[in-house]
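Undergrad: Need the 3D shape of this:
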Amino acid sequence: MTEHTNDKENKRARKDLRIVVSCLAFVGGMVGMSYAAVPLYAMFCQVTGYGGTTQRVDQASETVLDRDIKVHFDANTGSGLAWDFGPERREIKLKIGETVQANYLAVNNTDHELTGQATYNVTPQSAGAYFNKVQCFCFTETTLKPGEKLEMPVVFFVDPDIVNDEDTKDITTITLSYTFYPHEKEKPVAAAAKPVQDNKQL
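TA: Below is the predicted model of the structure:
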């Protein structure tokens, strides 16, 4: 009787243990997914152009179509960043597939050093998958000294495949928008304390 009871209790304990382990594994998986969600979402946007996210490429387009498209440049600064920030030209006309360079200018109007970081998107959002940037200053920490002026280039082209997509083939103007936000630099790690000298006389 006692052996039978102990066997049942052991089985129940093993079953409870499996349930606890399963629950912990589920919770751990959910926590892991929550941390992975942001980079995975960013990767998804980069690949698909979702939300107006542009594409990053290593080389220019080899195909240029005999069809014009306009690109309008927009610029904004977030609260707390006292910069003048804007494009050199508000709009350019280019051939689809043609690689061009546009410049943005930033000026620090304060008497102290400021660091900013830019985010970007394009509209219409459906054009994001076809707006390819070869060079860009986005997501890079940019520090300007008091009164300093900086020219920031962006090199891009519009993928010729844009004319083969039912959702984008009739697009004639794309707006590229940058927003600079204040970015606080990481503070340097404090120097290790020097060991205390033992002044005791031997």
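
Undergrad: contacts and neighbour counts: CA atoms only from here.
TA: OK.

Undergrad: Can I take it that residue 178 is in a strand?
TA: Yes. Residue 178 forms part of a strand when assessed by DSSP: H, G, I helix; E, B strand; the rest coil.

Undergrad: Excluding chain neighbours, what is closest to it?
TA: Nearest in space to residue 178, with sequence neighbours left out and distances taken as C-alpha to C-alpha, 6 or more residues apart in numbering, is residue 120 at 4.4 Å.

Undergrad: Neighbours of the one you found, how many?
TA: Other residues near residue 120 number 18, with proximity taken as other C-alpha atoms under 10 Å.

Undergrad: On the three-state scheme, it is what?
TA: strand.

Undergrad: can you check residue 134 too?
TA: At residue 134, secondary structure determined by three-state DSSP is strand.

Undergrad: Equivalent analysis for residue 25, please.
TA: Following three-state DSSP, residue 25 is assigned to helix.

Undergrad: now residue 168, nearest residue through space, not along the chain?
TA: Across the structure, with C-alpha to C-alpha, 6+ apart as the measure, the residue nearest residue 168 apart from its sequence neighbours is residue 162 (5.8 Å).

Undergrad: let's see this one next to it:
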Amino acid sequence: MNSDAIRSKNLRTAGLAALLAAAMVGLGFAAVPLYNLFCRVTGFGGTTQRYDPVAAAEQPKVLSDTISVRFDANVSPKLPWKFHPERPTDTVSIGARDMAIFIAENNSPHPVTGTATFNVTPDQAGKYFTKIQCFCFTQQTLQPGEQIRMPVLFFVDPKIKDDVDARDIQEITLSYTFYPVDEGKKAS
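TA: Okay, the predicted model is just below:
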């Protein structure tokens, strides 16, 4: 091979390597949004659904079947709060809206901002557990000694009874964990 052919081959290889590197960087940036979309659509990992009144054609039908919902509350050791559900369990009619109350209290001498993560178990129930309103969608700032009651409005979609993997579920656990918000990286 002459030097022009080798140079052309090297340039083509370098171009393909650069294209592959750019594609990998693009996939790296797209991975989190794509994974979040996948989890919301499938309920993977206990990801709940978020109610969209515009997208909802009609209110779900309320069934005579009921399901027990257990509420779990946790706090990061780095957050000086007490956090617990007002009632640890509730029995709800499938398809009916229900409300749970969680109580948070700041035990520190200064204002503290926290944010909650959540999940539902068993995982198969996640795509049928729909939150209408939730404190987990916003950051919570509590003043020293302040205690607040935070509602969660939700329903269990009647489609759970049509899913062979989920229709026999008797209890769903809705679990929250509060973490401190890094003041230097506060979301706007």
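
Undergrad: just to revisit the earlier point, wait, what's in contact with the residue nearest to residue 178 of the first structure?
TA: For residue 120 of the first structure, the contacting residues are 53, 138, 176, 177, 178, 179, taking C-alpha atoms under 8 Å, 6 or more residues apart in numbering as the criterion.

Undergrad: If we use 10 Å, what do you get?
TA: With contacts defined as C-alpha atoms under 10 Å, 6 or more residues apart in numbering, residue 120 of the first structure is in contact with 52-54, 74-76, 137-139, 176-180.

Undergrad: now, which of these sits nearest residue 158 of the first structure?
TA: Of all the contacts of residue 120 of the first structure, the one with the least separation from residue 158 of the first structure (C-alpha to C-alpha) is residue 54, at 10.1 Å.

Undergrad: related to what we said a few turns ago, per the alignment, name the residue of the second structure opposite the residue nearest to residue 168 of the first structure.
TA: Matched by TM-score structural alignment, residue 162 of the first structure corresponds to residue 160 in the second structure.

Undergrad: and that match, that's in a helix?
TA: Yes. The assignment for residue 160 of the second structure (three-state DSSP) places it in a helix.

Undergrad: Hmm, residue 94 and it touching each other?
TA: Yes. Contact criterion C-alpha atoms under 10 Å: residue 160 of the second structure and residue 94 qualify, at 8.6 Å.

Undergrad: Where do the strands of the second structure begin and end?
TA: Listed in chain order, the strands of the second structure (DSSP state E) span 49-50, 66-75, 81-85, 89-93, 98-106, 112-121, 129-133, 140-142, 147-156, 171-180.

Undergrad: Export those strands as CSV, with columns for distance to residue 7 of the second structure.
TA: Below are those laid out as CSV (distance: least, C-alpha to C-alpha, whole Å):
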stretch, distance to residue 7 of the second structure
strand 49-50, 55
strand 66-75, 61
strand 81-85, 65
strand 89-93, 71
strand 98-106, 67
strand 112-121, 54
strand 129-133, 59
strand 140-142, 60
strand 147-156, 64
strand 171-180, 56
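
Undergrad: Aligned to residue 89 of the first structure, what sits in the second structure?
TA: In the second structure, the residue equivalent to residue 89 of the first structure is residue 87, according to TM-score structural alignment.

Undergrad: residues contacting its match?
TA: Residues in contact with residue 87 of the second structure (C-alpha under 10 Å, 6+ apart) are 70, 71, 72, 100, 101, 102.

Undergrad: spatially speaking, which residue is in the middle of the first structure?
TA: The centre of the first structure sits closest to residue 139, judged by C-alpha atoms, centre = their mean, with a distance of 5.8 Å.
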